[in-house]
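Participant: Whatever this is, show me its structure:
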Amino acid sequence: MQNISHPKHSSLDLRAAIDAAVTAAHTGAAVLQSYAHHRADLVIDHKARNDLVSQADREAEAAVIDALQARMPGLGIVAEETGGVPQGPATWYIDPLDGTTNYLSGIPHYAVSIALIAHAGTAVAIGEPVAVDTPVIGVVYDPCREELFTGVYGIGSWLNGRRIACSRTPSLAESVVATGFPFRDFSFAEEYMPMLHDAIHTTRGVRRQGAAALDLAWTACGRYDGYWEMGLAPWDVAAGTLILREAGGVCTDMYNIDSWPRGGYVVAGNPQVHKALQAMIAPHLKPRQA
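Facilitator: Below you'll find the model as predicted:
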């Protein structure tokens, strides 16, 4: 488990952080939407198989980073296109366009995702410093629906300013769950396909929309009862993890190694469905070293 220790006097102003993240998300989304009706003109690069990036991603990311640094300098930044390393008392994790394939195909299901991870030893709000690296701010903004999901550590989660909570569905048999198919890294396909088979046969329905940040946000507000996916990046899940946790749900690394699913192997849901999903997934997982 990777944690970055800092002196106990390090502290974060969560009110300032959520304001900065919301402003940055709107700024990044404005860039995306400015290209929305001119997608055919975008220059698209292939980072890897089925892993695309356009100037919309790059310009949105630059706008997000500029907005965050202007409001809260001195924090680390890890972003999908420009990289970075965790540092300082906390680090921003930025996905300027979660759902790139949807965006480039004209499918109106994508989002800007911004999270702040407090590092071990950093105090947040009023209380003791966090013992391990912990998501403390989450913002997921869907510009097509104009839905802004926000979460603040220890306080709660909201959709467009109204408090949200995960579902109370008690079992997998009554659940609608979300997932993501292997699309870039197929090394875990032999593990994933039996999980999908089991989910199809034991749930009310399985959905695959193609934007992990929104899958987690939709689980947080009760549209989905649970969600699991493999092979993601930390910026895909950081914001949604905090939003779901603050909505009363559970979001974990499916290997139970990391304090949040920074390795990209995520299982989430309301407490009952999370437990059932974890039990469904576990028999098919191959061992992974910490």
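
Participant: Every contact and neighbour count from this point should use C-alpha atoms.
Facilitator: OK.

Participant: what about the helices in this structure?
Facilitator: For the chain, helices defined by DSSP state H occupy the ranges 14-34, 55-71, 100-105, 189-202, 212-220, 234-246, 271-281.

Participant: For those helices, could you give me CSV that also reports distance to Gln87 and mean neighbour count?
Facilitator: Putting the helices of the chain into CSV (distance: least, C-alpha to C-alpha, whole Å; neighbours: other C-alpha atoms under 10 Å) gives the following:
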stretch, distance to Gln87, mean neighbour count
helix 14-34, 16, 20
helix 55-71, 14, 20
helix 100-105, 27, 18
helix 189-202, 33, 16
helix 212-220, 23, 29
helix 234-246, 15, 30
helix 271-281, 31, 20
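
Participant: Sequence B follows; please return its structure for comparison with A:
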Amino acid sequence: MSDFVTPVLLMQTLAAVREAGRIITEAWEKPRSIKYKGPIDLVTETDVAVETFLGKRLREILPEANVLGEEGSPAARPEGTTWIIDPVDGTTNFAHSIPQCGISLALWRNDTVEMGIVYLPAEDELFHAVRGEGAFLNGKEISVTDESDVEHALVATGFPYSIREDIDIVMQNLRAVLMTTQGVRRFGSAATDLAYTACGRFDAYYEIRLKPWDLAAGWLLVEEAGGKVTLYDGVTPFDFGKGILASNGKVHKAVAALITDTDD
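Facilitator: The predicted model follows:
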């Protein structure tokens, strides 16, 4: 159980995330101002506005913590006590008014995620977890599925921004999973995929080349909901910079046998 995340800290952080979510909902029907960070990697003014707002609020809540955000931090991974922010995970979805997008926020301390929050404002779904205290959706405790047969498993995945370079391994893995499981879903938001795995909508999820802000919060959600998170081999504890495999635990080994990371 976390001895760092107090009820007051959790309450203040959840309130800040909900308030930041209103920036997204207020922008939902407005024209998007879009810039490209890469050939298929984009950012909107809403991403910047949410990260700026949250960065300010979180420094007020926990002044001693660093802030690692997708849009404003040059760091590659957290150091010390750090807020890890993805202001709009699934920016392409947001740009096209697809509801699977939202805020991913994690609190990192002592080389572990102590608190994770994923808020999907278009659907008003607020997921949160504190280490050792379970995972919740809109205040109701959630858990992973009990499915143990990989042929009945619904699996989520994502495609990296480096898809043009990684197309062979992505398609190899996708073919293997499609041929073996009940089906595959691709929503374009790692935070959504991990939250959905935590609450039992998916049985497993895998993806390569994600950044800490994409998955830190969802990583804790899955574990606190009773699931398992590792590298693609299904055994090695997960670490930033590697492919992530998250599941209900019961189909973990079977899904791991189907997929290969780019480093394997």
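
Participant: what TM-score comes out when they're superposed?
Facilitator: Aligned and superposed, the two chains score 0.92 in TM-score terms (TM-score structural alignment, normalised by the length of structure 2); 260 aligned residues with a C-alpha RMSD of 1.9 Å.

Participant: on that earlier part again, reformat the helices of structure 1 as TSV; add distance to Lys47 of structure 1.
Facilitator: Output for these, formatted as TSV (distance: least, C-alpha to C-alpha, whole Å):
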stretch	distance to Lys47 of structure 1
helix 14-34	19
helix 55-71	13
helix 100-105	12
helix 189-202	21
helix 212-220	19
helix 234-246	16
helix 271-281	30
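
Participant: Tyr93 of structure 1 is nearest to which of those?
Facilitator: Evaluated with C-alpha to C-alpha, these place helix 234-246 nearest to Tyr93 of structure 1, the distance being 5.1 Å.

Participant: what helices or strands is the closest one leaning on?
Facilitator: If contacts are counted by 3 or more C-alpha pairs under 8 Å, 6 or more residues apart in numbering; DSSP states H and E, helix 234-246 of structure 1 sits against strand 90-98, strand 111-118, strand 134-142, strand 147-152, strand 156-159, helix 212-220, strand 250-253.

Participant: What lines up with Glu191 of structure 1 in structure 2?
Facilitator: The alignment partner of Glu191 of structure 1 in structure 2, by TM-score structural alignment, is Ile169.

Participant: Likewise for Arg15 of structure 1?
Facilitator: Under the alignment (TM-score structural alignment), Arg15 of structure 1 maps onto Pro7 of structure 2.

Participant: Equivalent analysis for Gly205 of structure 1, please.
Facilitator: Residue correspondence, TM-score structural alignment: Gly205 of structure 1 in this structure matches Gly183 in structure 2.

Participant: try Ile44 of structure 1
Facilitator: When structure 2 is aligned by TM-score structural alignment, Ile44 of structure 1 is paired with Ile34.

Participant: cool, and Thr100 of structure 1?
Facilitator: When structure 2 is aligned by TM-score structural alignment, Thr100 of structure 1 is paired with Thr91.

Participant: tell me the contacts of its match?
Facilitator: By C-alpha atoms under 8 Å, 6 or more residues apart in numbering, the contact list for Thr91 of structure 2 reads Leu42, Val43, Thr44, Asp47, Cys101.

Participant: One more pass at 7 Å, please.
Facilitator: Leu42, Val43, Cys101 (C-alpha atoms under 7 Å, 6 or more residues apart in numbering).

Participant: Correct me if wrong: Ala25 of structure 1 contacts Pro143.
Facilitator: No - contact between Ala25 of structure 1 and Pro143 fails when scored by C-alpha atoms under 7 Å: they sit 9.5 Å apart.

Participant: how close does Gly138 of structure 1 get to Arg208 of structure 1?
Facilitator: Counting by C-alpha to C-alpha, to the nearest Å, the separation of Gly138 of structure 1 from Arg208 of structure 1 is 22 Å.

Participant: If you count surrounding residues, which of those two has more?
Facilitator: Set Gly138 of structure 1 next to Arg208 and count neighbours by other C-alpha atoms under 10 Å: Gly138 wins out with 32 against 13.

Participant: still on that earlier bit, so what's the match of Ile44 of structure 1 closest to, chain neighbours aside?
Facilitator: With sequence-adjacent residues excluded and distances taken as C-alpha to C-alpha, 6 or more residues apart in numbering, Ile34 of structure 2 is closest to Thr44, at 4.6 Å.

Participant: Count the residues that sit near the equivalent of the one you found over in structure 1.
Facilitator: Under the alignment by TM-score structural alignment, Thr44 of structure 2 pairs with Ser54 in structure 1. Counted by other C-alpha under 10 Å, the residues lying close to Ser54 of structure 1 total 16.

Participant: Give me the aligned partner of Cys199 of structure 2 over in structure 1.
Facilitator: When structure 1 is aligned by TM-score structural alignment, the residue opposite Cys199 of structure 2 is Cys221.
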